[in-house]
Each structure stands twice: as C-alpha cells, then as structure tokens.
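Asker: quick check, what structure comes out for this input:
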Amino acid sequence: MTRLTLIVAATRTNGIGQNSRLPWRLPLEMAYFARVTSNAPEGHMNAVIMGRNTWESIPSKFRPLKNRANVVISRNKNYDLWVSCPSYLQSDLTNAVTRLSNRRDSDVPIYHQFIIGGASLYSDALALPRPPSLTSTTPFVDRILLTRILSPSFEECDVFMPDFESRWPGWTRARHEDLETWVGFEVPKGVQEEKGVTYEFQMWIRLDGDVTEVQT
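Answerer: So this is what the prediction gives:
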C-alpha cells in the first residue's frame, strides 16, 4: 500500500490555526518540520502534499518547499502555482498519490509522502479506508508526526484537526526511540520550551490489522 504520514503541530484540543496562520511562532519546531520532511536517502526525495490554503500560507519566497516534491490539491483545475517542477496541481488526494507514483523515470524516486495540511486534507487523509492487503497501491495513513502544543492553550484557534484517537480506532503512541529511528536523526525528548510555549515531539502509529510498525 502507499503509506502516508501526517505531520502537524496541534494544541491539546487539536487547534492548528487562527485567521489562516499559525497561532505560534516556533523556529526550532519549524526546523524540525523542515528536516523531517526533507530527510531522505541519497538519490531519493520526499513529497509534501497540501491544500491550496496551506500552499498560499507559505511565504512566496519559500514556495515551493525546497528539496521536496510539492503537491497542491485544489478543485480549481486552472489554479496557477506560479512555480516550476517539482510542484504539481491535483484535484484530490488520490490523484496526488497517483501522480507521485507515476513520475517519469528521470525523476528522483519518492521516499516518504507527508500530508502537511490543512484541516480538511487531514480529515480526508485520516478517513481513507484501510486497503485489503499490503500489496495494494491504495493510499493509507499509518503514521502521525505530532508536535503536541502543551501550553498555553491557544484558545483563539479557529481551525482544528480531527481528534484521530477517538474518531479512528487503532492509534497508539510510539516510543521516542522509534520516532528517532523513523525520521533518521536525534529528536529532543520530553517537554520542550520555546518563546514561552511548551511542546513535545510525538509519533503515533496505526496498528490496524496487518499494518504494523515494522514496515516504513
């Protein structure tokens, strides 16, 4: 199956945004996001899949996110990204995954595929049904890299990701050592503090049937 990974920073109540922007400004946490989504074996590249609003929230000077294949999902087939490859416009998540699977032989192979927002895309991805077998090419989310914002509560958030633990059974929090093994580098352990905000780097895996941690 095509395995997808969600990566997100969210409060205890799953708040992820306010007025179309992040409610916090955490350079070290953003550096973690950049390293995780960029880190791939030599000769490979990761992909970041996002909705149009998330794409537009990235400052133009940083678009596309470098060293990653950028895929933007929009129902407007005439939407202009105003950038060159490796950036692609697709109508939905399934088409996005198919496009990444059908890259030309001359393209760098894709290693990991990350869903980076926004809220509706997180919901669509998490709701994808489990494929009938590991050999299926149907996309399925089996991992969430969650930066849990512990305090303050950021009650002004007006955009939320789904409560994946309660809505979709089978999720369990992985050990910190497993997080480091999967991302391929050391990750600060325990509660971190930056600019008066405390947070923790977590990884959640979906133990659903034969979808197990041994496969990455």
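Asker: going by C-alpha atoms from here, please, whenever you check contacts or count neighbours.
Answerer: OK.
Asker: tell me how many other residues surround residue 69.
Answerer: 21 (other C-alpha atoms under 10 Å).
Asker: equivalent analysis for residue 202, please.
Answerer: If we define neighbours as other C-alpha under 10 Å, then residue 202 has 20 of them.
Asker: how much space separates it from residue 183?
Answerer: 12 Å (C-alpha to C-alpha, to the nearest Å).
Asker: overlap of the contact sets of those two?
Answerer: By C-alpha atoms under 8 Å, 6 or more residues apart in numbering, residue 202 and residue 183 have no common neighbours.
Asker: what are the ranges of the strands in the chain?
Answerer: 2-11, 15-17, 45-51, 68-73, 87-90, 110-115, 139-151, 159-160, 171-173, 192-194, 197-206 (DSSP state E).
Asker: minimum distance to residue 27: which of the ones you listed has it?
Answerer: strand 192-194 (8.4 Å; C-alpha to C-alpha).
Asker: ok, longest helix in this structure?
Answerer: helix 27-38 (DSSP state H).
Asker: counting contacts, what elements does that one pack onto?
Answerer: strand 45-51 (3 or more C-alpha pairs under 8 Å, 6 or more residues apart in numbering; DSSP states H and E).
Asker: the strand it packs on to helix 27-38, inter-axis angle?
Answerer: 120 degrees (axes from the mean of the first three to the mean of the last three C-alpha atoms, to 10 degrees).
Asker: returning to what we had before: can I get the strands of the chain in TSV with distance to residue 37?
Answerer: Formatted as TSV, the strands of the chain follow (distance: least, C-alpha to C-alpha, whole Å):
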stretch	distance to residue 37
strand 2-11	9
strand 15-17	18
strand 45-51	6
strand 68-73	7
strand 87-90	15
strand 110-115	7
strand 139-151	10
strand 159-160	22
strand 171-173	20
strand 192-194	20
strand 197-206	14
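Asker: alongside the first, I'd like the structure of this one:
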Amino acid sequence: MSGLTIVVAATRSNGIGHNGKMPWHIPKDLAFFSRVTTRAPPGKINAVVMGRATWESIPPKFRPLRNRMNAVLSRNSEYPLYADELAIPNAPPAHASLFPDLQTAIDRLKSRPDVHRLFIIGGSTLYRETLGFSTTPSTPSLYADRILLTRIHEPDFPECDVTLPDFLNVERDGSGSGGLSWKRASHAELVAWTNLVDFDIPEGVQEENGIRFEFQMWLRL
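Answerer: A predicted model of the protein is given here:
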C-alpha cells in the first residue's frame, strides 16, 4: 500500500469546487481538515501535497499551511514559492516546497524519517491520478489507500464546475480506475485512525449553515 490519504469534501454528485473555491462554508469541516492533517506524534510532521491551483486557492495569510510540510506541484520550475525546506535543516515546518510531479514529491517526502502521514488535498487532477483515473498510467505507489470524505448531502450545489471522479461507480465515470475498489470504514474506525483527542467527529449526517454533511472514511481493498 502507498500510505497516501485523500482529503476532500464533495457533493452527492461529486462537485468539489466552483471558480477555484468551495461554494460552501462548513466551519466544522475546516476544523476537521486542519486537525487531521496536522496531528502527528512528537518529533514527526505530516505533509500536504497539492497542485498549484489548490495552493493559490488558499488565502495568502494562511499559506503555507502551518505545522505541515506543504508540497506544491508545478511543471514551472520558476514558480515562486518559499525556500525549499526539504533542503534546509531545521527549517520552519510551514515553508512550502516545489516539485515537478507527484512521483518526485512522494519519493522525497517518504525518504524523510520525520514525515508521519502524506495527505493529498487537491485539486481535481491530483485526485484523478491518486484514484487511478488519470489517462497517464501511475505506479501503484501513487494510488491512495484511504479517502477522508466529507460528503455534502444537501444542497447539491449544481454550480460546481470541478468534480471528484466517481470512485464508487467506475462504469458511470467512464474513465476507469486502475482496478481500484473501496469499502466504507465504520465511524469507530474513522475515529481511531484520526486519533483526534481534541476534536469530536460526529457520527451520521450533521447540519451547519443550512448544509447537511457527513464525515466518512473509505479504504482501498
């Protein structure tokens, strides 16, 4: 298994964004994302891997995401980022690093003994690649093992112009999924894996700001 975990919020029709942003505001989901991608044992740190557009969608005052390694993918080697913290001993953990592709980023991050977990946080191209839907074949080491999905039940936000591949219905998506199949974990398994002692993950459908949503975890078979 690869050890890659996807974190995403998606509607029932798999909408994940509109005009480069999420069209909903769910504070509890934002808090869950922050805590689950940050929590690591003493002496360890998590890494969040994202495409350039996802990096740019984060408000400047919040990037790089604090207390996490930020790995940003771009084929433009001149894209302006902060100093490469992977090459600087004892650099602050909030610095961002630029990588030309996912394979390079994963290889570099996995080579570090202080990295605890690797999270894929967007955008759609990166989700497709790690779910096995990319038209360019990926190695098994780039397939995600786990999906932390905040499922938006209502409303459906039909204005979404970016979608998550329908990983639960390969035939309907029509692009293939590299033979990957998934099962939903129990709520108890979700709580145990995240180990968020300072955050209550509610079970079942919740409602906030008029939005009905549910925290789910899916595991690759």
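Asker: overlay them and tell me the TM-score.
Answerer: Superposed pair, TM-score by TM-score structural alignment, normalised by the length of structure 1: 0.86. Supporting alignment: 197 aligned residues with a C-alpha RMSD of 1.6 Å.
Asker: chain center to the longest helix of structure 1, what's the gap?
Answerer: 12 Å (C-alpha atoms, centre = their mean, to the nearest Å).
Asker: strand 110-115 and that helix, what's the angle between them?
Answerer: 130 degrees.
Asker: mean per-residue distance, helix 27-38 of structure 1 versus structure 2.
Answerer: The superposed helix 27-38 of structure 1 is, by mean C-alpha distance after the TM-score superposition for structure 1, a mean 0.6 Å from where its aligned residues fall in structure 2.
Asker: what is the burial count for residue 122 of structure 2?
Answerer: Residue 122 of structure 2 has 22 nearby residues by other C-alpha under 10 Å.
Asker: should've said residue 77 of structure 2
Answerer: Quick note: residue 77 of structure 2 (other C-alpha under 10 Å) scores 11 neighbours.
Asker: run through the residues that contact the residue nearest to it when sequence neighbours are not counted.
Answerer: Nearest non-adjacent residue to residue 77 of structure 2, counting by C-alpha to C-alpha, 6 or more residues apart in numbering: residue 100, 7.0 Å away. Going by C-alpha under 8 Å, 6+ apart, residue 100 of structure 2 touches 73, 74, 75, 76, 77.
Asker: restricted to buried residues, select the residues you listed in PyMOL.
Answerer: Buried members of the contacts of residue 100 of structure 2, defined by 16 or more other C-alpha atoms under 10 Å, are picked up in PyMOL with:
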select buried, resi 73+74
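Asker: out of the contacts of residue 100 of structure 2, which is nearest to residue 64 of structure 2?
Answerer: residue 73 (13.7 Å).
Asker: quick one: that closest one from residue 142 of structure 2, how far?
Answerer: 14 Å.
Asker: residue 189 of structure 2 too?
Answerer: 23 Å.
Asker: ok, residue 187 of structure 2 next?
Answerer: For residue 187 of structure 2 relative to residue 142 of structure 2 (C-alpha to C-alpha), the value is 26 Å.
Asker: which ones are touching the residue most central in space within structure 2?
Answerer: Centrality entry for structure 2: nearest residue to the mean C-alpha point is residue 121, 2.5 Å, by C-alpha atoms, centre = their mean. By C-alpha under 8 Å, 6+ apart, the residues touching residue 121 of structure 2 are 6, 7, 8, 48, 49, 50, 54.
Asker: counterpart of the third one over in structure 1?
Answerer: Per TM-score structural alignment, the equivalent position to residue 8 of structure 2 in structure 1 is residue 8.
Asker: try residue 142 of structure 2
Answerer: Match for residue 142 of structure 2 (TM-score structural alignment): residue 139.
Asker: can you report how many residues neighbour the counterpart of residue 110 of structure 2 in structure 1?
Answerer: Taking TM-score structural alignment, residue 110 of structure 2 has residue 101 as its aligned residue in structure 1. When neighbours are defined as other C-alpha under 10 Å, residue 101 of structure 1 has 13 of them.
Asker: state the distance from the residue nearest to residue 77 of structure 2 to residue 73 of structure 2.
Answerer: 6 Å.
Asker: tell me how many other residues surround the counterpart of residue 154 of structure 2 in structure 1.
Answerer: Matched to structure 1 by TM-score structural alignment, residue 154 of structure 2 sits across from residue 151. Around residue 151 of structure 1 there are 13 other residues, counting by other C-alpha under 10 Å.
Asker: before we move on, what about residue 178 of structure 1?
Answerer: 14.
Asker: can you check residue 155 of structure 1 too?
Answerer: So residue 155 of structure 1, with other C-alpha under 10 Å, has 11 neighbours.
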